[in-house]
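Trainee: for reference, the sequence and a predicted model appear below.
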Amino acid sequence: MSPSSLPQALTQDTFIAIGGPVPSNRSKTRDTNVAILRLALPDLMDAYEINTPLRMAHFLSQLAHESDSFCTFEEYASGAAYEGRQDLGNVRTGDGRRFKGRGPIQLTGRANYRAFTAWIKRQMFDAVPNFEAQPELLLDENWVAWSALYFWTTRRLNEAADRDDIIAVTRIINGGRNGLADRKEKLARAKAAVARLVAAATTTPFSKDWPVLHRGMFDNTDVERLQSLLIHHGARIGIDGDFGPATELALKNFQSSHSIAPTGVADPATWAALREA
């Protein structure tokens, strides 16, 4: 699958897998929010080049964390804690509550709502709302996904995602390391979910003896064979049948050194190269 088409393969199950389990009383709202993102995000992610496995995994996992596994597009707290925060542009009484976090990446503060309005007007010819004047409209399904694209692109987060630098991505989004453990868990799930999309889109014929393998597979004898062949070619990994980050990295390194697209997915072309003496 070419990078430009990978976001189009996103399904509701992809989002749910990345977000992980949620309380039963929030699952209905989660499903509604996921449906909105599933329709809106693929074209936007292609347009703004959030379309490689690493970029997608970092982007979607951060959205999952900020939105409580896609259960809310509005901060649970009142926003009063942001009152008087001049660094957020909250210079008028009531701005903390009025410009509380909204959207899947929790856009916060008068200054950000103002900047988002200016940015999205530059992207589109059609009339768009003034989100500083009507901040609640950011929750509208026509605009809510755009708010995440605005924040991600204007902070050039693709660059940190390309380095697989979750610390930098988190710091830019949150200002520190808040929720880092959960962000790491969601990133691991996102990498596995995106790898499944890449594997599913492999156009070469499926081989019973040399199947398509990807991150997230566990206790799998074919993964054991893959790990054994990678070790034969110099990789320093163990053989445990679990396709985790170490196996994925070793596979990507092997693919790069053999002029194969470094997808981290074991496809027939990769198997053929691995089987060479």
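Mentor: Yes, it's here.

Trainee: drop to CA atoms for contacts and neighbour counts, all remaining ones
Mentor: Noted.

Trainee: is it true that Lys100 touches Glu75?
Mentor: Yes. Lys100 is within contact range of Glu75, at 6.6 Å (criterion: CA atoms under 8 Å).

Trainee: more crowded one of these two?
Mentor: Lys100 (25 against 19; other CA atoms under 10 Å).

Trainee: from Gln134, how far out is the more buried one?
Mentor: 12 Å (CA to CA, to the nearest Å).

Trainee: could you check how many residues crowd around the spatially closest residue to Arg97 that is not a sequence neighbour?
Mentor: For Arg97, ignoring the flanking residues on the chain, the nearest one in space by CA to CA, 6 or more residues apart in numbering is Gly79 at 4.3 Å. Neighbourhood size, Gly79 [other CA under 10 Å]: 18.

Trainee: quick one: contacts for Gly79?
Mentor: 96-101 (CA atoms under 8 Å, 6 or more residues apart in numbering).

Trainee: can you pick the most crowded of those residues?
Mentor: Ranking the contacts of Gly79 using other CA under 10 Å puts Phe99 first, with 28 neighbours.

Trainee: wait, that one sits on Gln106?
Mentor: No. Phe99 is beyond contact range of Gln106, at 10.1 Å (criterion: CA under 8 Å).

Trainee: ok, now which ones touch Tyr150?
Mentor: 116, 119-120.

Trainee: and with 10 Å instead?
Mentor: 48, 105, 107, 112, 115-117, 119-120, 156 (CA atoms under 10 Å, 6 or more residues apart in numbering).

Trainee: dropping in the other structure now:
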Amino acid sequence: MTINMIDIVNRVAPHAQGAYLEAFRQGGPLLAQHGITTPLRVAHFLAQALHETGGLTILRENMKYSAPRLTQIFGVGRHSAAVTAAEAAEIAGHPEKIAERVYGLGNPRKSRELGNTQPGDGFRYRGDGLLQTTGRGAHRRMGDACGLDFEGAPELVTAPEHALKPSLQEWTDNNLNAFADRNDIRTITRKINGGFNGLSDREDCFNRVWAIVKTGGQPAEPWEAGDADDRVKWLQEALNDLGANPRLVVDGRYGPATRRAVKDFQTIAGLVTDGIAGPVTEASIRLRLDTLR
């Protein structure tokens, strides 16, 4: 099917940066090359990009965080940087200092993970482009894959002629079309973000795009349109074994009933009640099943 991507972008991101608009205007062949050609795939790709860029308004992460926001995102128990309230008060409003503290050499664990090896790398290789490519290592990998020097010139990531390339490469490297086909926004988010940060906003973005791209022959609800997922079947069977009430239909689709059952289990298990069957929830389910058996 033919999907008019620039028309969709104009409708869901009325304040989009010109560089992004031009990238999507030129990007039909590149999107097709990476298989972003079905309603579910388009909706999931755009949902992630919309969230990561604030509705396609952010080219680079500006790092100009206030002290409360710093502790909320990068504070003790929330991030490997473990920024204290005293530190936050000292570096708040100083983007270069913040970036070096949370992404650069001021956070050895994260700097190793991101490949930030030199002073200033935290800021130079901060979140960049449609999926907020972060770190010297990621810029190098995406650049090598795309045949461009993103490491030497990170500003190329947001140039109109290149802006889609690193995000689509990341999408393909993580095999995210397969998860989009199963309407698995949880796994897509975890692959891109490393966790489930902003999942509710990503879901809202997805729903806005889905309302535009779904065809007349498809279900109104995206979870009904996705392929069955064996992992979700296991989850549904496990929740039934643990007493889900009402019992779930084991169809491999993560719909409202499955989400409610996950929330019910999380409440009983003393977990965060968010309806997301992430690694902690799945581990707790397995432990309960082993206990029963």
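Mentor: Everything's here; your move. Because the structure is a prediction, the values reported are computed rather than measured.

Trainee: care to give me the TM-score?
Mentor: TM-score of the superposed chains, computed with TM-score structural alignment, normalised by the length of the first structure, equals 0.62; 187 aligned residues with a CA RMSD of 2.4 Å.

Trainee: any common contacting residues for Lys100 and Gln134 of the first structure?
Mentor: Tyr113.

Trainee: hmm, back to that, which of the contacts of Tyr150 of the first structure are buried? Put it as a PyMOL command.
Mentor: Buried residues within the contacts of Tyr150 of the first structure, by 16 or more other CA atoms under 10 Å, are selected in PyMOL with:
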select buried, resi 105+107+112+116+117+120
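
Trainee: between the contacts of Tyr150 of the first structure, which sits nearest Leu213 of the first structure?
Mentor: Ranked by distance to Leu213 of the first structure (CA to CA), the contacts of Tyr150 of the first structure are led by Tyr48 at 28.9 Å.

Trainee: contact partners for that closest one?
Mentor: 149-150, 152-153, 158.

Trainee: next: Gly120 of the second structure.
Mentor: So Gly120 of the second structure contacts 96-97, 99-100, 103-105 (CA under 10 Å, 6+ apart).

Trainee: dump those residues to a markdown table, plus distance to Glu203 of the second structure.
Mentor: Shown next, in a markdown table, are the contacts of Gly120 of the second structure (distance: CA to CA, whole Å):
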| residue | distance to Glu203 of the second structure |
| --- | --- |
| Glu96 | 32 |
| Lys97 | 33 |
| Ala99 | 28 |
| Glu100 | 31 |
| Tyr103 | 27 |
| Gly104 | 31 |
| Leu105 | 34 |
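
Trainee: what about the first structure, which of those hold up?
Mentor: Retained in the first structure: 99-100, 103-105, out of these (criterion both residues aligned by TM-score structural alignment, their matches' CA atoms under 10 Å).

Trainee: and of these, the nearest to Pro29 of the second structure?
Mentor: Checking these one by one against Pro29 of the second structure (CA to CA), the nearest turns out to be Tyr103, at 34.4 Å.

Trainee: before we move on, what SS does the aligned partner of Phe150 of the second structure in the first structure have?
Mentor: Using TM-score structural alignment as the criterion, Phe150 of the second structure maps onto Phe131 of the first structure. Assigned with DSSP: H, G, I helix; E, B strand; the rest coil, Phe131 of the first structure falls in the coil class.

Trainee: do the same with Thr72 of the first structure
Mentor: Strictly by three-state DSSP, Thr72 of the first structure counts as coil.

Trainee: so how far is Asn130 of the first structure from it?
Mentor: 22 Å.

Trainee: re the thing from before, could you export the kept ones among the contacts of Gly120 of the second structure as JSON lines, including secondary structure and distance to Ala163 of the second structure?
Mentor: Shown next, in JSON lines, are those (DSSP: H, G, I helix; E, B strand; the rest coil; distance: CA to CA, whole Å):
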{"residue": "Ala99", "secondary structure": "helix", "distance to Ala163 of the second structure": "22"}
{"residue": "Glu100", "secondary structure": "helix", "distance to Ala163 of the second structure": "25"}
{"residue": "Tyr103", "secondary structure": "coil", "distance to Ala163 of the second structure": "22"}
{"residue": "Gly104", "secondary structure": "coil", "distance to Ala163 of the second structure": "24"}
{"residue": "Leu105", "secondary structure": "coil", "distance to Ala163 of the second structure": "28"}
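
Trainee: what about the helices in the stretch 51-200 of the first structure?
Mentor: Counting by DSSP state H, counting those that start in this stretch, one finds helices in the stretch 51-200 of the first structure at the ranges 53-66, 95-98, 110-123, 144-154, 157-162, 166-174, 180-200.

Trainee: could I get those in a markdown table, plus columns for distance to Ile231 of the first structure?
Mentor: Below are the helices of the stretch 51-200 of the first structure laid out as a markdown table (distance: least, CA to CA, whole Å):
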| stretch | distance to Ile231 of the first structure |
| --- | --- |
| helix 53-66 | 25 |
| helix 95-98 | 56 |
| helix 110-123 | 49 |
| helix 144-154 | 38 |
| helix 157-162 | 26 |
| helix 166-174 | 28 |
| helix 180-200 | 22 |
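
Trainee: out of those helices, which gets nearest to Leu39 of the first structure?
Mentor: helix 144-154 (9.6 Å).

Trainee: gap between that closest one and the chain center?
Mentor: 13 Å (CA atoms, centre = their mean, to the nearest Å).

Trainee: between that helix and helix 166-174, what angle do the directions make?
Mentor: If you take axes from the mean of the first three to the mean of the last three CA atoms, to 10 degrees, helix 144-154 of the first structure sits at 120 degrees to helix 166-174.

Trainee: what sits against the residue sitting nearest the centre point of the second structure?
Mentor: Centroid-nearest residue in the second structure, with CA atoms, centre = their mean: Thr189, separated by 3.3 Å. Shown in contact with Thr189 of the second structure (CA under 10 Å, 6+ apart): 44, 47-48, 176, 195-199, 202-203.

Trainee: what do you get if the cut-off is 7 Å, keeping everything else the same?
Mentor: 195-196 (CA atoms under 7 Å, 6 or more residues apart in numbering).

Trainee: in the first structure, what residue corresponds to it?
Mentor: So, by TM-score structural alignment, Thr189 of the second structure is matched to Thr170.
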